[in-house]
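J.: have a look at this prediction, sequence included:
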Amino acid sequence: MDLQDVEAAAGPLAARFGIRPPTVTSGRVPKSIKRGVRAKVWWGSRLGLVIDPAAERLEQDVLKGELASMMAAFTLRWTFITRFVLALGAALICEFAIMTLLADTPAWAQDLIFYAGTAIWVGLFIVLYRDLIYRSDRKAVEVVGAGPLLAVLEAERQHPSNSWFYLWALPSADRRAERITPPVIPSTTDAP
């Protein structure tokens, strides 16, 4: 699969998401990105894709699911940034208020408050990032259906991402699949 194939797949898909077609360039992506497709988002309003030689072995469904997932996250990015800034602001205000109230406490207690606040902030970031992943999965399924995204999740199961960020913040492929597929409710007419 070469750059023209990716551009050909990305153009109509971008139109379905209501965004401009992404710029597609060839380059290296981090080793933790196993499928070889990386989204680059600058402050502008256009998504950029970097395609690694590893992407050449992707099946069409996996590529479509990868692109849909990235485009869905791109369309939801400002909601994520807004929530993140508000959560960070609330955490910093609370931490500042506590530090001000406890200004006469020993240094070790202030350090403890600072580290606890940092841990809470990291936890908030993980929760918000997972929410972004789940929401972009749902949006991708609305646009392209569940098949391509399930193909991406199957590829993730076979070759899991291995960076510390993915281990902490990215939900497992199984959990993501559970969230996008409707539960099977047994029919009462099938019972003997």
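T.: Received it, and whenever you're ready, just let me know what you need.
J.: could you use CA atoms for every contact and neighbour count after this?
T.: Fine.
J.: show the contacting residues for the residue nearest the centre of the chain.
T.: The residue lying closest to the centre of the chain (C-alpha atoms, centre = their mean) is I133, at 3.9 Å. Counting by C-alpha atoms under 8 Å, 6 or more residues apart in numbering, I133 touches 73, 170-171.
J.: what strand or helix carries it?
T.: helix 107-144 (DSSP states H and E).
J.: now swap in L49 and tell me
T.: Assigned by DSSP H and E, L49 falls within strand 47-51.
J.: what lies in contact with that strand?
T.: With C-alpha under 8 Å, 6+ apart as the test, strand 47-51 has contacts from 3, 20-29, 36-41, 71, 74.
J.: hmm, try it at 7 Å
T.: Outside strand 47-51, the residues that touch it by C-alpha atoms under 7 Å, 6 or more residues apart in numbering are 22-27, 36-41.
J.: can you put those residues in JSON lines and add neighbour count?
T.: Below are those laid out as JSON lines (neighbours: other C-alpha atoms under 10 Å):
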{"residue": "P22", "neighbour count": "22"}
{"residue": "T23", "neighbour count": "15"}
{"residue": "V24", "neighbour count": "20"}
{"residue": "T25", "neighbour count": "14"}
{"residue": "S26", "neighbour count": "13"}
{"residue": "G27", "neighbour count": "13"}
{"residue": "G36", "neighbour count": "22"}
{"residue": "V37", "neighbour count": "27"}
{"residue": "R38", "neighbour count": "22"}
{"residue": "A39", "neighbour count": "20"}
{"residue": "K40", "neighbour count": "15"}
{"residue": "V41", "neighbour count": "14"}
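J.: and here is the other one:
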Amino acid sequence: MDLQEVEAVAGRLAGEFGIRPPKVTSGRVPRSMRLGIRAKVWWGRRLRLVIGPAAERLEPEVLEGELASAMAAFTLRGGLIARCLLTYGAAIACQLVLLALVVSIHPSWGNYIVNGAIPLWVALCIALYRGFVYRSDRKVADVLGASTLFPVLDAERRLSSNGWVHLWALPHADRRAERIAILRLADETAEDHRGLLDRLSDGRGCG
């Protein structure tokens, strides 16, 4: 799939997500991004997509799912920034209070509190990022349907990354698929309930 075709798909999906069509360019994509698409979601008011050679070999449904994930992440980026500020602000406040209490009792223990906080920051970062991925998946499922994501997850299983961010922070494809399946089942159940209520209401109205 060439760059113009990618632009056409991206433009159509942008309309579904209510955002401006992204700027699509060809360029270098880190090897850890095995699908060959790099989404620059954090800066600017417009999503930018860098398409590498690997993306040209993607099946159309995989490409669409990956682009949809990038657009969902772009629409939700403000929420992640707010969560990071609140979470790390609360963690820093707790650490300062604990540090003040410990130092007042045993001054030499202050270094243990500071050094022990490093794993906490890493764990918080991973938890926040994974939550962001799950919310992005939910956004795609709400806008386009859960089936849009399954081809992407299948591709990630086949082309697993060796990048440390993907190994440690990105939820496994199986776990994401399980959550998406649960969301789809919940949506179908809710739709069935709404349909039943509508039929009951129509029946009462006719009576």
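T.: Done, it's in. Everything numeric here is computed off the predicted structure, so don't read it as measured data.
J.: need the helices for the second structure, in chain order.
T.: 3-17, 60-105, 110-144, 150-158, 164-168, 173-206 (DSSP state H).
J.: make a markdown table out of the ones you listed and add distance to R48 of the second structure.
T.: As requested, those are exported to a markdown table (distance: least, C-alpha to C-alpha, whole Å):
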| stretch | distance to R48 of the second structure |
| --- | --- |
| helix 3-17 | 11 |
| helix 60-105 | 9 |
| helix 110-144 | 17 |
| helix 150-158 | 20 |
| helix 164-168 | 20 |
| helix 173-206 | 24 |
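J.: quick one: which of the ones you listed is nearest A54 of the second structure?
T.: helix 60-105 (10.8 Å; C-alpha to C-alpha).
J.: and that closest one, what does it pack against?
T.: Using 3 or more C-alpha pairs under 7 Å, 6 or more residues apart in numbering; DSSP states H and E, the elements in contact with helix 60-105 of the second structure are helix 3-17, helix 110-144, helix 150-158.
J.: a markdown table for the ones you listed, including distance to A177 of the second structure?
T.: Shown next, in a markdown table, are those (distance: least, C-alpha to C-alpha, whole Å):
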| stretch | distance to A177 of the second structure |
| --- | --- |
| helix 3-17 | 21 |
| helix 110-144 | 9 |
| helix 150-158 | 7 |
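J.: who wins for proximity to R199 of the second structure among the ones you listed?
T.: R199 of the second structure lies closest to helix 110-144 among those, at 24.7 Å (C-alpha to C-alpha).
J.: mean deviation of that closest one from the first structure?
T.: Once fitted to the first structure, helix 110-144 of the second structure is off its aligned match by 1.3 Å on average (mean C-alpha distance after the TM-score superposition for the first structure).
J.: tell me the angle that helix makes with helix 173-206.
T.: Put simply, helix 110-144 of the second structure runs at 50 degrees to helix 173-206, going by axes from the mean of the first three to the mean of the last three C-alpha atoms, to 10 degrees.
J.: buried residues in helix 110-144 of the second structure?
T.: Buried residues in helix 110-144 of the second structure, counted by 16 or more other C-alpha atoms under 10 Å: 110, 113, 124-126, 128-130, 132-141, 144.
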